[in-house]
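>>> mind folding the following:
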Amino acid sequence: MKYFRGSFVFTLICLCLAALLGYHMTGTPTGILSVVFICLVLGILEVSLSFDNAVVNATVLTNMSDVWQRRFLTWGVLIAVFGMRLLFPLIIVGFAAHLGPVSALMLAIEHPDQYTHILSGAHTAIMGFGGSFLAMVGLKYFLDAEKEVHWITVIEQQLTKLGKLEAIEIGIVLLALLAMSQFMPAAEAFNFIVAGLSGLVAFIAVEAIGTILEAPEETTTAVAKTGLGAFLYLEVMDASFSFDGVIGAFALSTNLFVIALGLGIGAMFVRSLTIMLVKKGTLAEYRYLEHGAFWAILSLATLMFVSVYHDIPEVITGLIGAALIGIAAYSSIRWNKLNPEVN
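This next block holds a predicted model:
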């Protein structure tokens, strides 16, 4: 429990703020309890949908110093809660409706339904950016010519061979963007492709920063292990993971601050879980857990692309990720039992 003490304190603070918000909104005990309950539900959903994110975060954090691990848990939470869960939706709405940040905030407060409608209208572009970035994360892991440990051997061995081709993962994502755009109206297809290309550029930029800041060194995540570079990589990846969660949260509440508090609770627990995985060496103990997390990332990237055409419930996204990680953990336990001499 020592890894989650900060998360519980943070949760208590958020729930107190939620109670004050509920009192301001309704002035009734029922309204207060309703807002607090919604925050708790949003927090639980965020944790359940982001376990794969925690595992991937742990693979990067393992190679970071204690200083940068603490910064991820402190600065990273501020970025996750106030940046992604509060400021990012305002920026999207402001850009889509040609409003300034203050005007977008007032729109969220005074006309939440209109705010939600505008944010939902940016769904295609958001999914294009997030899907591209996460696809690059997943493909970079499996298209590694030097990767030796395989979980789904029949597939992963072939992907490893493809990894010998220069920039093959970029070509795959570009083809996916082009294929998906063929079935969209011209204006929507343009926005989708531009957002997807932005996701690609964001991944390359973050990777380049890490490479510039530290001498080249091989890593399992294909990202330089320098503190700042890895920190930026984690934050952009967290943003991509949270896109669908932020938008889906409006099904429970249209209040921007209720959503920020609820998802913030979940984001804090995900970070505490990440730190626990690192400190306890869970990834080293479970041989295929990392593989399951990256397969979950690829599945999420695919679902983000597909969601441009079909509404996909959050529960399906979460169950697929949880199932892949669960099966990977079981496979790891089974492998450990069959190979006790290795442990």
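
>>> CA only for contacts and neighbour counts going forward, please
Noted.

>>> can you pull out the helices in the stretch 151-300 of the chain?
Taking DSSP state H, counting those that start in this stretch, the helices of the stretch 151-300 of the chain run over residues 153-162, 168-181, 186-213, 227-248, 256-279, 282-285, 289-306.

>>> likewise for the stretch 1-150 of the chain?
Counting by DSSP H, counting those that start in this stretch, the helices of the stretch 1-150 of the chain are 5-26, 29-49, 51-61, 66-78, 88-97, 101-110, 112-121, 123-142.

>>> ok, which of the helices of the stretch 151-300 of the chain comes nearest Met25?
Met25 lies closest to helix 256-279 among the helices of the stretch 151-300 of the chain, at 10.9 Å (Cα to Cα).

>>> sequence B follows; please return its structure for comparison with A:
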Amino acid sequence: MDTLRHFKWDLVVLLAALVVAFVYQGWGAVWLAAILIVVEIVFSFDNAAVNAKYLARMNAFWQRIFLTVGVLVAVFGMRLIFPFVIVCVTGQISPAEAVRLAVEKGNPHEPGTYGYLLEQAHPSIAAFGGMFLLMLFLDFLFDTERESTWLSWLEKPLQRVGKVDQLSAVVAGAGLLLAAQFLVGPEERATVLFAGLLGIVVYIAVNGLAAVMEDQEAAKAERFEQSAPAGSQVLLAGKAAFSLFMFLEVLDATFSFDGVIGAFAITPDPIIIALGLGVGALFVRSMTVYLVRKGTLAEYRYLEHGAHWAIGMLAVLLVLTLSFDIPDVVIGLVGLVFIAAAWVSSVVANRNELDALDELDDLLTGIAEPVDASK
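Modelled structure (predicted):
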């Protein structure tokens, strides 16, 4: 019951968002919004764990600010405005015009309608998003410091290959060249190459910014703990808490790039994207505070692996849409299949581990029992 109470407003917003999606475009929009909510939550699962580490240093007031004001910034900034920015840039229209055309919908085969503009901008969006997500997936696969593996028969050899420096950029660049050569015509080749290269550059910049910020904040945290009295836990307030709050907002923006870009692989409609990712972001925020207050993180060991494999599949499918017509629902389901499989694998692994510990405990108990000398 405590868990339900903690997420009660999230559930209310979830219901309202699904109703809005139904009014906007029927059951198809509801289904796509639901997929995006799940995808956003799972993609941001590791983000919640990172945020929880820093949020634990704030007092209760600033934790509430993070959950209220912070979520407004996250939802309206990255999840609502940023998708429209992508559409405006690729479609070369103003934000007001983008909103008006999106609400009007219109025939996608009629020049000037929102659907038509998205269709014209699709090569740029697919190349940019595909390369950004592919870099994220490859960096995970080639990470030599990652301790656990899910699909070990494939992940372990790729980890060994990952010792080659900048291999992710090399593979992504080769994939971009192949896509530009074989999936599009000569008239779109330059657009795809430019957008894909921009996706790789943006990923490297965003990833580098997040890493630098985390290192700086970790150093601050270490100095703070050293200056605090031994055995005490001093929670941040005032300017110190505000500084950490701003850090978390920027960090969330960098982490949310993959969710926003991945959403375009599922549907190009920024209104459905805003609904799905907005609700997902709200759940992630509540989950972060919940983890802080409970002091524990659910041990779904393979969920991060499943999320990255889903990202990888979204990247490949997004690039393939340059030449093939792949339904949005199919793309969304592919990602959910990997996520669900990883969750099941985690539950089974945890259960097997508990069974093994019980057997070991029984064995040690049997050894420790005194021997009856009369026998």
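
>>> any idea what the TM-score is?
The TM-score (TM-score structural alignment, normalised by the length of structure 1) is 0.77; 305 aligned residues with a Cα RMSD of 3.2 Å.

>>> if we can go back for a sec, figure out which of the helices of the stretch 1-150 of structure 1 is closest to Ile333 of structure 1.
From the helices of the stretch 1-150 of structure 1, taking Cα to Cα, the stretch that ends up closest is helix 51-61, at 16.5 Å.

>>> correct me, but Val278 of structure 1 touches Val60?
No: with contact defined as Cα atoms under 8 Å, Val278 of structure 1 does not reach Val60; the gap is 9.3 Å.

>>> of those two, who's got more company?
Ranked by neighbour count (other Cα atoms under 10 Å), Val278 of structure 1 and Val60 place Val60 first, with 25 against 22.

>>> corresponding residue for the more buried one in structure 2?
Under the alignment (TM-score structural alignment), Val60 of structure 1 pairs with Asn47 in structure 2.

>>> check contacts around its match.
Asn47 of structure 2 is in contact with 252, 255, counting by Cα atoms under 8 Å, 6 or more residues apart in numbering.

>>> repeat that with 10 Å
By Cα atoms under 10 Å, 6 or more residues apart in numbering, the contact set of Asn47 of structure 2 is 41, 251-252, 255-256, 284-285, 288.

>>> kindly provide the distance from it to Ala102 of structure 2.
Per Cα to Cα, to the nearest Å, Asn47 of structure 2 is found 31 Å from Ala102 of structure 2.

>>> returning to what we had before: which neighbours do Val278 and Val60 of structure 1 have in common?
Gln69.

>>> list the contacts for the spatially most central residue of structure 1?
Geometric centre of structure 1, nearest residue: Phe241, 1.9 Å, by Cα atoms, centre = their mean. Phe241 of structure 1 makes contacts with 46, 49-50, 52-53, 130-131, 133-134, 235, 297, 300-301, 304, as judged by Cα under 10 Å, 6+ apart.

>>> let's have these in TSV, adding neighbour count and distance to Pro313 of structure 1.
As requested, the contacts of Phe241 of structure 1 are exported to TSV (neighbours: other Cα atoms under 10 Å; distance: Cα to Cα, whole Å):
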residue	neighbour count	distance to Pro313 of structure 1
Glu46	27	14
Leu49	23	12
Ser50	24	15
Asp52	28	17
Asn53	24	18
Gly130	28	17
Gly131	31	16
Phe133	27	21
Leu134	28	19
Glu235	18	25
Ile297	25	17
Leu300	25	12
Ala301	26	15
Met304	30	11
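
>>> and the furthest pair within those residues?
Across those (Cα to Cα), the longest gap, 19.6 Å, separates Glu46 and Phe133.

>>> wasn't Ser323 of structure 2 part of a helix?
No: assigned with DSSP: H, G, I helix; E, B strand; the rest coil, Ser323 of structure 2 falls outside any helix and is coil.

>>> ok, the equivalent of it over in structure 1 - how many residues close by?
When structure 1 is aligned by TM-score structural alignment, the residue opposite Ser323 of structure 2 is Tyr309. Neighbourhood size, Tyr309 of structure 1 [other Cα under 10 Å]: 12.

>>> residue contacts, Tyr309 of structure 1?
Contacts of Tyr309 of structure 1 (Cα under 10 Å, 6+ apart): 124, 180, 183-184.

>>> just the buried residues of those.
124, 180 (16 or more other Cα atoms under 10 Å).

>>> how do the contacts of Tyr309 of structure 1 look in structure 2, which are kept?
Checking the contacts of Tyr309 of structure 1 against structure 2 (both residues aligned by TM-score structural alignment, their matches' Cα atoms under 10 Å), the contacts still present are 124, 180, 183-184.

>>> closest to Trp151 of structure 1 out of these?
Among those, and counting by Cα to Cα, the member closest to Trp151 of structure 1 is Met180, at 29.1 Å.
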